[in-house]
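*Asks:* What would the 3D arrangement of this be:
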Amino acid sequence: MTSESHKLLLDNLSTAVIQLNKSLQLVYLNPAAEMLFACGANRAIGQPLSVLFTEDNDTESAWRQAASAGHPFTKRETGVTLSNGEKKVVDYTVSPILTQDGYVLVVELQARDRLLRISREEELFAQQETLRTLVRGMAHEIKNPLGGIRGAAQLLERALPDDSLKDYTEVIISEADRLRNLVDRMLGPRKMPNIGALNIHEILEHVFALVRAETGGQIRLIRDYDPSLPDMTADREQLIQAVLNIVRNAMQSLQESQTQNACITFRTRAKRQFTLGAERHRLLCQVDIIDNGPGIPSELMETLFYPLVTGRASGTGLGLSIAQTILHQHHGLIECKSHPGKTVFRLLIPLEHKK
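*Replies:* Below you'll find the predicted structure:
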């Protein structure tokens, strides 16, 4: 057993520490471990490790070898499932200590979920900024020659001796216009947000009404709102466009897949003291758009918010890219999790406006 002085030190660590005997039964948890695994020491002491968590990968032999032969080992970013069903990602180090009764195992654990999420969000922010720079440069290189092509076609049209030949110049002009419009859409909103006070539920109700009219009742729409959410300062039209792009994506996916009992849920929640990227926010508005469609192919998940990337035959691949650009202008972010039967697009929007 741990001495009182050592126990006092371990009890005040922010790192989770547990101790197992040679039979792999728990003999000690510090308060950080109780908090990490949502399990009190009184309930866990004397129980096997599975009362705290089970690993996604089979490492039982490594634990038994550590207890019998004193072989230490370390696992990085391993997935575990807590007794309450919650999933976590942790790093842990197992250190065998030889005693008169055999080896005891001292285990240090650190949750990685928050750090991994921050790293992923910073990567998304960096990707979006790189994409904006790339698209702006590409737009400049495309639109300049397009203007010359269009102007030359107009001059040629005036000089043609036969009106029947004008059909060809009209094709050139219309295609040049179509390509210019495509580039403009890829650029997304080019004006600064028109910031004003609004309530996120007013935005969602507007989109709710539009989608209900478009689907004609074929898709069930569900509201799950947190009425305690305060007003925010944001651009009403841009947020409507961002939410509508996401909801229409869900609607079209459900329709194309002919999903039975098709359903889209609008859900809002407040998140307090939440880190988004590298910045900590006192209060965030979380908007979840959830559908029960076929899900997004795993190979598209990494590039989902890139322009012209789409998993639908009729999709343009611009809706999600534009929505992400709008959220970034509001210092927010869109995340996505998807598997067959459930896709969640999560909009995270700071409730305090930053200039």
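*Asks:* C-alpha from now on. contacts and neighbour counts both.
*Replies:* Fine.
*Asks:* which parts of stretch 228-248 are buried?
*Replies:* 229, 231-236, 238-248 (16 or more other C-alpha atoms under 10 Å).
*Asks:* got a list of what L300 touches?
*Replies:* Contacts for L300 (C-alpha atoms under 8 Å, 6 or more residues apart in numbering) come out as 309-311.
*Asks:* how about it, secondary structure?
*Replies:* Following DSSP: H, G, I helix; E, B strand; the rest coil, the label given to L300 is helix.
*Asks:* Could you pick out the longest helix of this structure?
*Replies:* helix 113-159 (DSSP state H).
*Asks:* How far away from the center of its chain is that one?
*Replies:* Offset of helix 113-159 from its chain centre (C-alpha atoms, centre = their mean, to the nearest Å): 23 Å.
*Asks:* Moving C-terminal from that helix, which element do we reach first?
*Replies:* Beyond helix 113-159 on the C-terminal side, the first helix or strand identified by DSSP states H and E is helix 166-187.
*Asks:* circling back to that earlier point, quick one: which of the contacts of L300 has the most company?
*Replies:* T310 (20 neighbours; other C-alpha atoms under 10 Å).
*Asks:* One more sequence to fold, the one below, so I can look at both together:
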Amino acid sequence: MSADPDALDGFDAFDAFDYLATMVGIGAADGRCLFVNSTLENLIGQSRRTLRRGSVFDWLVDSARLRETLASVVNGEVSCGRFDGVLKRPASLGPAADLPVHVIVSQMDHAERVLIELIEVEQQTRLDREERAHGLAQANKELVRNLAHEIKNPLGGIRGAAQLLAMDVQSKELTEYTQVIIHEADRLQALVDRLLAPHRRPHVVGDVNIHEICERVRSLVMAEYPRGLTVERDYDTSIPEFRGDREQLIQAVLNIAHNATQALAERIAAGDAEIVLRTRVARQVTFGRKRFRLALELHIQDNGPGVPEAIRDRIFHPLVSGRENGSGLGLTLAQTFVQQHQGTIECDSVPGRTVFKLLIPLP
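*Replies:* Sure, this is the predicted structure:
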């Protein structure tokens, strides 16, 4: 790398770093931050401009090893130093958001600068998990659709036969039995319709403003829970509109918000329940094995008890629910609707903080 130091002001010499999936920064001998790439900016949760006003030592939970390694590289004692550390993430995401990383500090052609690369320890595991989840979602979708069709046809016959019986029987007791059959057939029909809805509903594609969607969902939730629940907004109003199905996305966000309110039942009764709707732009992100220049991040966060550990890895599977009377379809439908926008949903949950993150590519 033979760039002039002054080129840092325009970052022209380092544009290529923005295409890397790993986090890269450039620091001065005294620890001043001279440059960060888009991946580091995104994962650390602060803008490039803000990071450049600070120090590279602020990136890690424990900066001692970074100070020591940076000094050794700048002084020429070693050309490259490696160690494991923990990247600090936004406090709003909680302590579990801090990210284990492998840190590599290398010499550059300019003696007063060092190249700092941070590699997620869990990166490959996360990518493999995303790929498995996507493949499983596609398989589940086909299974559910086929199963729903197989149930739907005989269900109509059962209901029709029960109606005919109800017309002929004279006994009040037998009539009640036929009404039970009809009622249960209708309930199963409604369940089948919900299973088939994502596949049969036509796409109404138009310009979508994510904050209009958030406000619609917020108004619906606040109307249902006027007391005991606060729905906070934390919006990045610079996020552009994108092409999508507005009604599908409203339903996806509403399903997640409804799940949150149900998990917050005790806190709503106590009067300290909270849901946060947070929007951000992520740059140069990879999900579903695809890389996107820009993506919308919508965080739906609550202060409930968290997703039960027994179902945490299966919450997007159909008919899996943490509630006794839950249908287990809300998150499945939400994931399906978001995937139809080339996006995905991720979940990070610990007691006291659950975050569902919707990722959707932006133009």
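*Asks:* Enumerate the positions of stretch 133-142 of structure 2 that are buried.
*Replies:* 133-134, 137, 140-141.
*Asks:* try stretch 168-186 of structure 2
*Replies:* Across stretch 168-186 of structure 2, burial judged by 16+ other C-alpha under 10 Å covers 175, 178-179, 181-182, 185.
*Asks:* Distance check, A166 of structure 2 against K152 of structure 2.
*Replies:* 21 Å (C-alpha to C-alpha, to the nearest Å).
*Asks:* again, but for N146 of structure 2
*Replies:* 10 Å.
*Asks:* Would you mind telling me which of those two has the busier surroundings?
*Replies:* It is K152, of N146 of structure 2 and K152, that has more neighbours when counted by other C-alpha under 10 Å, with 17 against 13.
*Asks:* So what does that one match up with in structure 1?
*Replies:* Correspondence of K152 of structure 2 to structure 1, assessed by TM-score structural alignment: K143.
*Asks:* Report the contact partners of its match.
*Replies:* 180, 183.
*Asks:* Give me the nearest residue to whichever residue in structure 1 pairs up with D234 of structure 2, chain neighbours excluded.
*Replies:* In structure 1, D234 of structure 2 lines up with D224, judged by TM-score structural alignment. Spatial nearest neighbour of D224 of structure 1, excluding adjacent residues (C-alpha to C-alpha, 6 or more residues apart in numbering): R267 at 4.5 Å.
*Asks:* That neighbour corresponds to which position in structure 2?
*Replies:* Match for R267 of structure 1 (TM-score structural alignment): R278.
*Asks:* Surely that match is in a strand?
*Replies:* Yes: under three-state DSSP, R278 of structure 2 sits within a strand.
*Asks:* Distance check, it against D236 of structure 2.
*Replies:* Taking C-alpha to C-alpha, one finds R278 of structure 2 at 8 Å from D236 of structure 2.
*Asks:* With T178 of structure 2 instead?
*Replies:* Relative to D236 of structure 2, and taking C-alpha to C-alpha, T178 of structure 2 is found at 56 Å.
*Asks:* ditto for P305 of structure 2
*Replies:* From P305 of structure 2 to D236 of structure 2 the distance is 28 Å (C-alpha to C-alpha).
*Asks:* Those two: which has the busier surroundings?
*Replies:* The neighbour comparison of P305 of structure 2 against D236 (other C-alpha under 10 Å) goes to P305, with 17 against 12.
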